[in-house]
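> predicted model follows, preceded by the sequence.
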Amino acid sequence: MLKWAIIFAVIGLIAGALGFSGAAGAAMGIAKLLFWVGLVIAVVLFILGVTIAKKVT
């Protein structure tokens, strides 16, 4: 998921440099959303992994 966030961030930067402000804003918005969703999923999985590891051992 973070890979897609980086791809959309690059698209947004290129579109912004070329003057496509609407497309750049949309791509950067998608990049931000994907980054935060990926980060939340990673944190939730980390917490689940820590709690399950304590119960297994």
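Yes, it's here.
> going by C-alpha atoms from here, please, whenever you check contacts or count neighbours.
Noted.
> quickly find the element holding the residue positioned nearest the centre of the chain.
Most central in the chain under Cα atoms, centre = their mean is residue 35, positioned 1.5 Å from the mean C-alpha point. Assigned by DSSP states H and E, residue 35 belongs to helix 21-56.
> what does residue 4 give?
helix 2-18.
> which other helices and strands contact that helix?
Here helix 2-18 touches helix 21-56, going by 3 or more Cα pairs under 8 Å, 6 or more residues apart in numbering; DSSP states H and E.
> buried stuff in the helix it packs on?
In terms of neighbour count (16 or more other Cα atoms under 10 Å), helix 21-56 has its buried residues at 23-32, 34-35, 38.
> put this beside the first:
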Amino acid sequence: VKSPKKITIRYREDVKQDMRILLQTGTDEAGEPIYRTFDVMDYNDIENKKKRLEVTCNEVGING
């Protein structure tokens, strides 16, 4: 069972629920980047200060 993940990012006004987050986790033997992919489900302005967003998302997959 996959559980939702929470990722904190800097504040952005253009974040929407149909977006994805790519998180580079390293590189493979050939030097190509390896990414984890997350679908954005919801987001929240932490403390309503327009400094950070807490994004709730589901992991879609890992390339590489």
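Received, thanks. Just so it is clear, the structure is predicted and the values come from calculations on it, not from any experiment.
> TM-score of the superposed pair?
Taking TM-score structural alignment, normalised by the length of the first structure as the basis, the two superposed chains have a TM-score of 0.21; 30 aligned residues with a Cα RMSD of 4.3 Å.
> longest strand anywhere in the second structure?
Looking across the second structure with DSSP state E, the single longest strand is strand 33-45.
> residue 12 is in contact with residue 27 of the first structure, correct?
Yes. Using Cα atoms under 8 Å, residue 27 of the first structure is in contact with residue 12, at 4.8 Å.
> one step back: other SSEs contacting the longest strand of the second structure?
So strand 33-45 of the second structure, by 3+ Cα pairs under 8 Å, 6+ apart, packs with strand 20-27, strand 52-62.
> okay, those strands, which one's buried deepest?
strand 52-62 (a mean of 17; mean count of other Cα atoms under 10 Å).
> sorry, back to before: residues contacting the helix holding residue 4 of the first structure, please?
Residues from elsewhere that reach helix 2-18 of the first structure, judged by Cα atoms under 8 Å, 6 or more residues apart in numbering: 21, 23-28, 30-35, 38.
> one more time with 6 Å, if that's ok
Contacts with helix 2-18 of the first structure, where a contact means Cα atoms under 6 Å, 6 or more residues apart in numbering, come from 24, 27, 28, 31, 34, 35.
> how about a markdown table for the residues you listed, with distance to residue 52 of the first structure added?
Shown next, in a markdown table, are these (distance: Cα to Cα, whole Å):
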| residue | distance to residue 52 of the first structure |
| --- | --- |
| 24 | 42 |
| 27 | 37 |
| 28 | 36 |
| 31 | 31 |
| 34 | 27 |
| 35 | 26 |
